[in-house]
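Novice: no sequence for this one, just the structure:
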């Protein structure tokens, strides 16, 4: 949806993109603005407050904005990775010897009774496990439970700290893992043509090769310049390489920068620090050439990585003017 803004609802766009990176609470709003014609922040705020969309830990162990339906279907797929993180991550040694399932169930009762931050819940858990740090116990809940961050966290006109409860409690429905085949097809709809490794990089899952093989009769395949096999949906749009791509302003950690193992289709390897550092980026002709920032007066500043001809700089300035006008409304 970066080649041409779509006439779609915010919810349809979120589902088409199979979630939007949302580590920064307001970044999904810019991500939708740059993809959807006439998008207004109130539309996304309504989705969050009406429980049609949620902010939840998903792909790659990071916060994503997804539809309620996708939250229930995607979250079970992430559990194995999150469990492994607890076993080998920075808190592993301080969790050793704990029955993490027992900790999780105790935390579930706390957070479903009174939504709160995981650190606060950790303080209550410490009463039962006094030899453990409350922050470590809270982090265990972050990984072991499917927690959603409740509004006003993530609202455009008003924000707040991360207050959590379980997705089952918030949505009133149990989790039910979608088939891995559906997961791969949805990924390709958003980000194909892609390799198996691309899908695994995006999702944080492993062993997707067998899923691609099972779906092969339904897909089309290509070879890239390196000889790697790419998969795509037969009906997916694949514009000619010379198709013009307009200037686009992307928020922090935008999906298009993180959805493939080989990111060189969008950004050079030696510039990945820009993405990792969480800087909003500027696409010119579909490639990252600059970063941008907005100050308290809603003025936008662009820092160029590449030298651009004046015509391209003018196009960037015009897109910045459009974003500034939208932010100020």
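Specialist: That came in fine, so what should we check first? Quick caveat: nothing in here was measured; it's all calculated off a predicted structure.
Novice: Please count neighbours and contacts with C-alpha atoms only from this point.
Specialist: Noted.
Novice: can you pull the buried residues of stretch 69-78?
Specialist: For stretch 69-78, the neighbour count (16 or more other Cα atoms under 10 Å) marks 69, 70, 71, 72, 73, 74, 75, 77, 78 as buried.
Novice: Helix or strand for the first one, just tell me which one.
Specialist: When secondary structure is defined by DSSP states H and E, residue 69 falls within helix 68-88.
Novice: Got another one to weigh against that:
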């Protein structure tokens, strides 16, 4: 357990003082890395790891594969492909209204919890405003029936809906159905190197069980507790950032008796599971390569546990992209990029600062492993370092 100093904090507006453990950014970093299998690779199966992580963000097909590679021993690309084709792992719109890979069981558990978030996001879009006054229940029923016949692309779904509402934009109609109705992407969408447009199927057809339209309080609490297990210690704002849910503070207050409570160095209250791993802050953290859109970078409101604020502009772009990053001593220390064609593959590492020789050598080993996984058929493989200016 990390050593922690004590601070006095006001409790519930009373003058009574309570002591709270203060966790440094480094202590929070090691807790996060331990739970994300970034201190030591795991021997779990692909579905088990996807489930423990509460999903992997999956806007693009390849990053989830590399996110699993950096966390699992003996991972092969075919392991995730097989899990998706076997319907053990599915690709769907989930937390924050973004595409994720989740286990089939977690889709059944979490989709009802997220339904209000997804519905709200779809109704707030410009497309939804253009459809103001439309009978949304009728639209949803029509979309469901169209997709029961066969999986459809977004374009085909929009055209099927436009047959009922010819005066409305087909794309807007399809987007509203995709937000309101539990749908999954049918492979090959989401498979390694797949660039085909996604086709959508109803969850009841793909997974064989109906998905509830809403969740009870116990299901919402269970998701928040699992979030703490994967990303904690975390604040109420962190939980909202990850999930998109509202009223997380009130829910965590209700759960407080069964939780450990800490504070970060800014005084923000953090909640955690009592028995979750919180390694010593000086625990060694081996260099790792994280793919684009890794949830380690996206699941907290306050992110000093994983990168310095000065690095934000190098990690996040204005158009919403998230770079593939290098971890050195547990924190983001640069970015990397993989470029491939039929004959060759080049992995370029761009550290923010000059690296120690041991860290550079460890990163080279990770990069070589990444090339062997991501470019197995390319005869020429090259590793490049861009010299740091600092």
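Specialist: Thanks, I have it. Computed from a predicted structure; not experimentally measured.
Novice: Could you report the TM-score for this superposition?
Specialist: The TM-score (TM-score structural alignment, normalised by the length of the first structure) is 0.95; 329 aligned residues with a Cα RMSD of 1.6 Å.
Novice: Aligned counterpart of residue 63 of the first structure in the second structure, please.
Specialist: Aligning on TM-score structural alignment places residue 63 of the first structure opposite residue 99 in the second structure.
Novice: need the contact list for that match.
Specialist: Each residue near residue 99 of the second structure by Cα atoms under 8 Å, 6 or more residues apart in numbering is listed here: 57, 58, 59, 91, 92, 93.
Novice: what's the spacing between the equivalent of residue 249 of the second structure over in the first structure and residue 266 of the first structure?
Specialist: With TM-score structural alignment as the criterion, residue 249 of the second structure lines up with residue 209 in the first structure. Look at residue 209 of the first structure and residue 266 of the first structure: by Cα to Cα, to the nearest Å, they are 24 Å apart.
Novice: give me the element the counterpart of residue 29 of the first structure in the second structure is part of.
Specialist: Mapped onto the second structure by TM-score structural alignment, residue 29 of the first structure lines up with residue 65. Taking DSSP H and E as the criterion, residue 65 of the second structure maps to helix 62-69.
Novice: before we move on, what about residue 262 of the second structure?
Specialist: Assigned by DSSP H and E, residue 262 of the second structure falls in strand 260-264.
Novice: Next: residue 283 of the second structure.
Specialist: Under the criterion DSSP H and E, no helix or strand holds residue 283 of the second structure.
Novice: coming back round to it: ok, for the match of residue 63 of the first structure, nearest residue in space, not its chain neighbours?
Specialist: Once flanking residues are discounted, residue 99 of the second structure sits nearest to residue 93: 4.3 Å by Cα to Cα, 6 or more residues apart in numbering.
Novice: now swap in residue 83 of the second structure and tell me
Specialist: residue 89 (5.6 Å).
Novice: That neighbour: neighbour count?
Specialist: The tally of other residues near residue 89 of the second structure (other Cα atoms under 10 Å) stands at 25.
Novice: hmm, back to that, which bit of the first structure covers the strand holding residue 262 of the second structure?
Specialist: Going by TM-score structural alignment: strand 260-264 of the second structure matches residues 220-224.
Novice: which residues are in contact with the matching stretch?
Specialist: 229, 230, 231, 232, 233, 234.
Novice: Those residues in strands, which ones?
Specialist: If you go by DSSP state E, those have 229, 230, 231, 232 in strands.
Novice: My understanding was that the first one contacts residue 193; is that so?
Specialist: No: counting by Cα atoms under 8 Å, residue 193 is not a contact partner of residue 229 of the first structure; they are 9.3 Å apart.
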